[in-house]
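Colleague: predicted structure and sequence below. I'll ask about it afterward.
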Amino acid sequence: MTLCPLPVSSDGCNASQTFRLVEQNSKHSLVISLVPDFRGDLSCVEKVSKSGLDVFAHNIETVEELQSVVRDHRANFNQSIEVLKRAKDYAPVGTLTKTSIMLGCGETPDQVVRTMEKVREAGVDVMTFGQYMRPSKRHMPVSEYVTPEAFEQYRILGMDMGFRYIASGPMVRSSYKAGEFYIKSMIERDRATFSIRVS
């Protein structure tokens, strides 16, 4: 199950209650929460991280240098990196963190690599890369259609950097069904291994 961002209530993150209920009542579901940056409110990040999720997902959307062009003006790269880093710190053992970026927004290969390095330094386990497609004429135009070969190079590089899983291709989106089956089996293996170690 993928849950998109829910409204932030006065206590900062009513979504955490929803995630906890889903986890308690549907033990066999994969609960992936795609959340905002909570405007940097780390108490919210902590509550959501500890709510029984399998995957804490927050998308950085683009490379660091293009954040102000691509994202809402209230979002910023360093804040997103801090959210992902803290989520990894707060979450129970076995919870994965995940982020996604779109390519074809005007980024350079060097910028993509530097962004990947910073994401990995934050402890992120899973990263996806997809092609930016212009939703309407009101949105920014596509700068480049990235080749399948370039997407594959980013996938290989990401695995070499130590990411647990990379999905990279023109048609990949942040909610990538083919990848979710693999992620679910990876989580189950991790938790089984952890249970053996502590028993």
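Modeller: Arrived safely.
Colleague: from here on, contacts and neighbour counts on C-alpha atoms
Modeller: OK.
Colleague: helices along the chain, start to end?
Modeller: 15-25, 42-49, 67-70, 77-90, 109-121, 148-161, 177-198 (DSSP state H).
Colleague: contact partners of the shortest one?
Modeller: This means helix 67-70. 61-62, 75-77, 105, 140 (CA atoms under 8 Å, 6 or more residues apart in numbering).
Colleague: what about those, which are in strands?
Modeller: Residues of those located in strands (DSSP state E): none.
Colleague: so which of those residues is surrounded by the most neighbours?
Modeller: Most neighbours among these, by other CA atoms under 10 Å: residue 62, with 26 neighbours.
Colleague: burial of the nearest residue to it once chain neighbours are set aside, as a residue count?
Modeller: Nearest in space to residue 62, with sequence neighbours left out and distances taken as CA to CA, 6 or more residues apart in numbering, is residue 101 at 4.8 Å. When neighbours are counted by other CA under 10 Å, residue 101 registers 22.
Colleague: centroid residue for the protein?
Modeller: Against the mean C-alpha coordinate of the chain, by CA atoms, centre = their mean, the closest residue is residue 99 at 2.1 Å.
Colleague: how about that one, nearest residue that isn't a chain neighbour?
Modeller: In space, residue 99 is closest to residue 59, 4.5 Å off (CA to CA, 6+ apart).
Colleague: what sits against that neighbour?
Modeller: Neighbouring residues of residue 59 by CA under 8 Å, 6+ apart: 34, 36, 80, 98-101, 174.
Colleague: returning to that earlier point: and the residue nearest to the centre of the chain, how far from residue 154?
Modeller: As judged by CA to CA, to the nearest Å, residue 99 and residue 154 stand 14 Å apart.
Colleague: swap in residue 195?
Modeller: 34 Å.
Colleague: what about these two, which has more around it?
Modeller: Neighbours per residue (other CA under 10 Å) separate residue 195 from residue 154, with residue 154 holding more: 21 against 10.
Colleague: next up, a second structure to put side by side with the first:
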Amino acid sequence: PPLDADEPDKVARAVSEWGLDYVVLTSVDRDDLEDQGSEHFRRVVQELKRVTTDRGNTLIVEALTPDFQGDRELIANVATSGLDVFAHNVETVERLTPRVRDRRAGYRQTMDVLEHAKAANPGVLTKTSIMLGLGETDDEVRTTMEDLRARDVDVVTFGQYLQPTRRHLHVKEYVTPEKFEEWRVVAEEEMGFRYCASGPLVRSSYKAGEFFMRNMVRERERSAREGVAA
């Protein structure tokens, strides 16, 4: 279907009227569009920021994006739109990617998307999500985390894979809460992620992490102001 040219205004007005201070934007893949929806993402983010600022409010915007087929220009277009958090999910370890994800998605391409977003806008927070319980090994999870940190990804979340229908992949393991906590410690204390939400019911857009994300955004803005003042 064609894009709704009025959607940026509609979304911005609705969010402002609801009084939200954190919003996550996402979309289906729009490979049918020449720019795969990149400019639409950008317009929505910019209108959200404009309307909430005009009304004297502060809004943190996270965009959970498709991979834009790895097109650096399209990735940069979103990363530099004024958003605060650029999220793109790796979902699983490299070995399992061909079976778990859409055949058009690739592990290395996801890493490239996150890397290009940070390169285009070093001030943006980058974020990704990993599902556990699909048959991955501990070594593979560690390697995935190392690959993410090599791209300077700031935030990672871990959640339990749950089979949505009989046609989907079966759950290989129900990971214990204790194991999820171990991964949180590894992520934050060993790997250097700025934040990790990890638990059986955690998903990429996880409300419990919003308080911490808000603080990180404000810390970044304060550092930027101090840098200008200096």
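Modeller: In hand now; what should we look at? None of these values were measured; they are calculated from a predicted model.
Colleague: returning to what we had before: so how far is residue 142 of the second structure from the equivalent of the residue nearest to residue 99 of the first structure over in the second structure?
Modeller: Matched by TM-score structural alignment, residue 59 of the first structure corresponds to residue 89 in the second structure. Here the criterion is CA to CA. By it, residue 89 of the second structure lies 16 Å from residue 142 of the second structure.
Colleague: remind me, longest strand of the first structure?
Modeller: Max-length strand for the first structure by DSSP E is strand 96-103.
Colleague: okay, and it goes to which residues in the second structure?
Modeller: By TM-score structural alignment, strand 96-103 of the first structure lines up with residues 125-132 in the second structure.
Colleague: mean offset of that stretch relative to the first structure (after superposition)
Modeller: Mean deviation of stretch 125-132 of the second structure relative to the first structure after superposition (mean CA distance after the TM-score superposition for the first structure): 0.3 Å.
Colleague: where does stretch 146-165 of the second structure end up in the first structure?
Modeller: Under the criterion TM-score structural alignment, stretch 146-165 of the second structure matches residues 117-136.
Colleague: now stretch 66-75 of the second structure
Modeller: Mapping stretch 66-75 of the second structure onto the first structure (TM-score structural alignment) gives residues 36-45.
Colleague: any buried residues in the matching stretch, and which?
Modeller: Neighbour-count burial for stretch 36-45 of the first structure flags 36-38, 40, 42, 44-45 (criterion: 16 or more other CA atoms under 10 Å).
Colleague: nearest to residue 145 of the first structure, of those residues?
Modeller: The closest of these to residue 145 of the first structure turns out to be residue 36 (CA to CA; 27.2 Å).
Colleague: the closest one touches residue 7, doesn't it?
Modeller: No: using CA atoms under 8 Å, residue 36 of the first structure is not in contact with residue 7, being 9.7 Å away.
Colleague: next up, the contacts around residue 32 of the first structure.
Modeller: 1-3, 53-57.
Colleague: again, 6 Å this time
Modeller: Contacts here follow CA atoms under 6 Å, 6 or more residues apart in numbering; on that basis residue 32 of the first structure touches 2, 54-55.
Colleague: same check, this time on residue 174 of the second structure
Modeller: The contact partners of residue 174 of the second structure, taken as CA under 6 Å, 6+ apart, are residue 133.
Colleague: the aligned partner of it in the first structure and residue 194 of the first structure, how far apart?
Modeller: By TM-score structural alignment, residue 174 of the second structure lines up with residue 145 in the first structure. Residue 145 of the first structure sits 42 Å away from residue 194 of the first structure, taking CA to CA as the criterion.
Colleague: repeat for residue 147 of the first structure
Modeller: Applying CA to CA, the value for residue 147 of the first structure to residue 194 of the first structure is 40 Å.
Colleague: ditto for residue 89 of the first structure
Modeller: To residue 194 of the first structure, residue 89 of the first structure is 17 Å away according to CA to CA.
Colleague: again with residue 68 of the first structure
Modeller: In terms of CA to CA, residue 68 of the first structure sits 41 Å off from residue 194 of the first structure.
Colleague: now residue 37 of the first structure
Modeller: Between residue 37 of the first structure and residue 194 of the first structure the computed distance is 29 Å (CA to CA).
Colleague: what's the answer for residue 172 of the first structure, then?
Modeller: 31 Å.
Colleague: which of the two has more neighbours?
Modeller: residue 172 (19 against 13).
Colleague: just give me the match in the second structure for that one.
Modeller: Under the alignment (TM-score structural alignment), residue 172 of the first structure pairs with residue 202 in the second structure.
Colleague: ignoring the adjacent residues along the chain, who's closest to that match?
Modeller: residue 159 (4.7 Å).
Colleague: how many neighbouring residues does that neighbour have?
Modeller: When neighbours are defined as other CA under 10 Å, residue 159 of the second structure has 21 of them.
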